[in-house]
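Undergrad: Sharing a model prediction with you, sequence too.
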Amino acid sequence: MTEVIDGNAVAAGIREGVADCVDALTGADVKPGLATVLMSADPASETYVSMKQRDCEEVGIEGIHVEVDPDAPAEELYATVDELNDDPSVHGVLVQLPLPEHVDKREVVRRIDPAKDVDAFHPENVGRLVAGDPRFKPCTPHGVQRLLEATGVDPEGKEAVVVGRSDIVGKPMANLLFGRDEGGNATTTVCHSRTDDLAEHTRRADVVVAAAGVPEFITGDMLSEGAVVVDVGVNRVERDGDSTLVGDVEFESAERKASAITPVPGGVGPMTRAMLLYNTVKAAALDADVDVPLP
């Protein structure tokens, strides 16, 4: 019988561990702080930020929220990031994407202090990940790793296929899967929009991570019997006159072939938010040079 992996349950366990870390840090006179910066009037972005702030409140992290007018010059956002970098009460800085067209996203990422870059997007943190010495692991790929661990799936020696090559998910996910650390050591293939015969690659995989942003394009006939399928995609589609969320995997057909599969919603999404909290308490512990057991 196929296991439907409960991301909400795994994330809840991590949040409990984060709360314990916050208590330990508070006992050492350290209050972890996460700053979220919003430069958008997009309702989805506003919702994401409010959820992250709520998560902080639930585990005891100090949440700081800053809004920048979407029509303001890019320099105003840069100045906001600089101020947060200099604020000792802030241990993590997250600038919510997407940004207005007149703002250079790469410049914003480069301005965040790498020691406060809890998204792990700064070039220094990307380089450290590739070199096998990560300060922080990117939240979504790390969340996928933890889901596999919770499901009892060890990628070592297995064939893994990552579908998608984005800087946020695909590339770091591949690095984690073939890296030498625990949760890695898989033989890893990265597929993308230019891959010839995608199904040829996915059918030989023991683990498939779908992160291409295309609704339900991986179907059951593209999978091997007993594969573990992690669906990172979140796509809103219209169906029978209603709006609904679907992943990059067509769930019903994939569930018939997979040994374990993540749902959408309720799979990877909660893990991304949990690992952001994890990175924030790790940043606070590193900054204060306090040794606390991370969950």
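TA: In hand now; what should we look at?
Undergrad: C-alpha only now, for contacts and for neighbours.
TA: Fine.
Undergrad: who are the neighbours in contact with Val234?
TA: Val234 sits next to Gly213, Pro215, Leu245, Val246, Gly247, Asp248, Val264, Pro265 when contact means C-alpha atoms under 8 Å, 6 or more residues apart in numbering.
Undergrad: Wasn't the last one part of a strand?
TA: This points to Pro265. No: counting by DSSP: H, G, I helix; E, B strand; the rest coil, Pro265 is located in no strand; its state is coil.
Undergrad: How many residues are close by it?
TA: Neighbour count of Pro265, defined by other C-alpha atoms under 10 Å: 20.
Undergrad: now the second one
TA: Applying the criterion other C-alpha under 10 Å, we find 17 residues in the vicinity of Pro215.
Undergrad: Please report which of the contacts of Val234 has the highest neighbour count.
TA: Neighbour-wise, these (other C-alpha under 10 Å) top out at Gly247, 28 neighbours.
Undergrad: take a look at this one as well, against the first:
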Amino acid sequence: MTQARLMDGTALARRIVEETAKRAADLTERTGSAPCLATVLVGEDPASVTYVRMKRNRCRTAGITSRHVPLPADTTTEQVVATLRELSADPGVHGILLQHPMGPHIDERAAFEAIAPQKDVDGVTFASFATMSFGLPGFVSCTPGGIMRLLDEYGVDPAGRRAVVVGRSAILGKPAGMLLLARDATVTYCHSRTTDLSAAVREADIVVAAVGRPRLIRGQDVKPGAVVIDAGYSPGNVGDVDFDSAVERASLITPVPGGVGPMTIATLLEQTVDAAARQLGV
């Protein structure tokens, strides 16, 4: 069997960011206000610090102003909520990104819900999940949104296909399944309690691996010709899929890195400009 084609998220993300930069420049010229993304980081976890720095650098590339709000590791839930409500009320801020995960002492859901829906460009609130699920105007969770853009780029129509989503997190697995369902896929969610995961995956025309367990999906589990989207990442550039074996059976597959990751950031920037345009009335 021919090896799978790689789904190049880096190249597609670059094009999206270039288009987003043009829109941001036009918006700034027309309104006198540049789109602004506020990033909030609790503590100094090295990975989180790196992610936030990367996102702020991409903002500069796209002509988006970034405002960073660092908070000490011992910040309470109440303090995080107060910070997010303040940013939500600030007309100079158009989008808000709360970097997660946070410490176990913080109620993450309460923090997310302090973000105004019109500024939830990361798609993490109840309101965003609801509008996404019902196909109404709003913001999608960035990683699932990026996954759908990749499928479109490579001509993969989910309609009528069996899609298996491995993982059920509120901002990745669950919304990915809902977006696929909205495109008429038949969706199965799998998770840590699923019996015989391999059997479920073998039925899938589209596999979305989003569980955070390195090399959980093996090549022998992949249906020949399936489309494999690896949204996992573990140290050492390892995804949730055993790439070397899966690439021999899939028709399309995302690499790690260079697949889903760049699309997540590109979607965040695009939605920030969308949010600014709505708030500025243009």
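TA: Happy to help now that I have it. A quick note: this is a predicted structure, and the numbers were derived from the prediction, not measured.
Undergrad: Tell me which of the contacts of Val234 of structure 1 fall in helices.
TA: Under the assignment DSSP state H, the contacts of Val234 of structure 1 contribute nothing to helices.
Undergrad: Reformat the residues you listed as CSV; add distance to Asp119 of structure 1.
TA: Formatted as CSV, the contacts of Val234 of structure 1 follow (distance: C-alpha to C-alpha, whole Å):
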residue, distance to Asp119 of structure 1
Gly213, 19
Pro215, 25
Leu245, 24
Val246, 24
Gly247, 22
Asp248, 23
Val264, 22
Pro265, 21
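Undergrad: between these, which is closest to Asp289 of structure 1?
TA: Here the nearest of the contacts of Val234 of structure 1 to Asp289 of structure 1, counting by C-alpha to C-alpha, is Pro265; it sits at 37.2 Å.
Undergrad: hang on, isn't that closest one packed against Val246?
TA: Yes: assessed by C-alpha atoms under 8 Å, Pro265 of structure 1 is found in contact with Val246 at 7.5 Å.
Undergrad: still on that earlier bit, could you single out the nearest of the contacts of Val234 of structure 1 to Leu198 of structure 1?
TA: Asp248 (13.6 Å).
Undergrad: how far away is the closest one from Thr219 of structure 1?
TA: 9 Å (C-alpha to C-alpha, to the nearest Å).
Undergrad: Then Ala19 of structure 1?
TA: Following C-alpha to C-alpha, the distance that separates Ala19 of structure 1 from Thr219 of structure 1 is 39 Å.
Undergrad: Between these two, tell me which one has more neighbours.
TA: With neighbours defined as other C-alpha under 10 Å, Ala19 of structure 1 and Thr219 compare such that Ala19 has more, 21 against 17.
Undergrad: What is the three-state secondary structure of the most centrally placed residue in structure 1?
TA: The residue lying closest to the centre of structure 1 (C-alpha atoms, centre = their mean) is Thr140, at 1.7 Å. Using three-state DSSP, the secondary structure recorded for Thr140 of structure 1 is helix.
Undergrad: Then the one 4 residues further on?
TA: Following three-state DSSP, Val144 of structure 1 is assigned to helix.
Undergrad: Just the buried positions in the longest helix belonging to structure 2, please.
TA: Identified as the longest helix of structure 2 according to DSSP H is helix 9-31. Using 16 or more other C-alpha atoms under 10 Å as the test for burial, helix 9-31 of structure 2 gives 9-10, 12-13, 16-18, 20-21, 23-25, 27-28.
Undergrad: And those residues, which is closest to Lys55 of structure 2?
TA: Of all the buried residues of helix 9-31 of structure 2, Val17 has the smallest distance to Lys55 of structure 2: 11.9 Å, by C-alpha to C-alpha.
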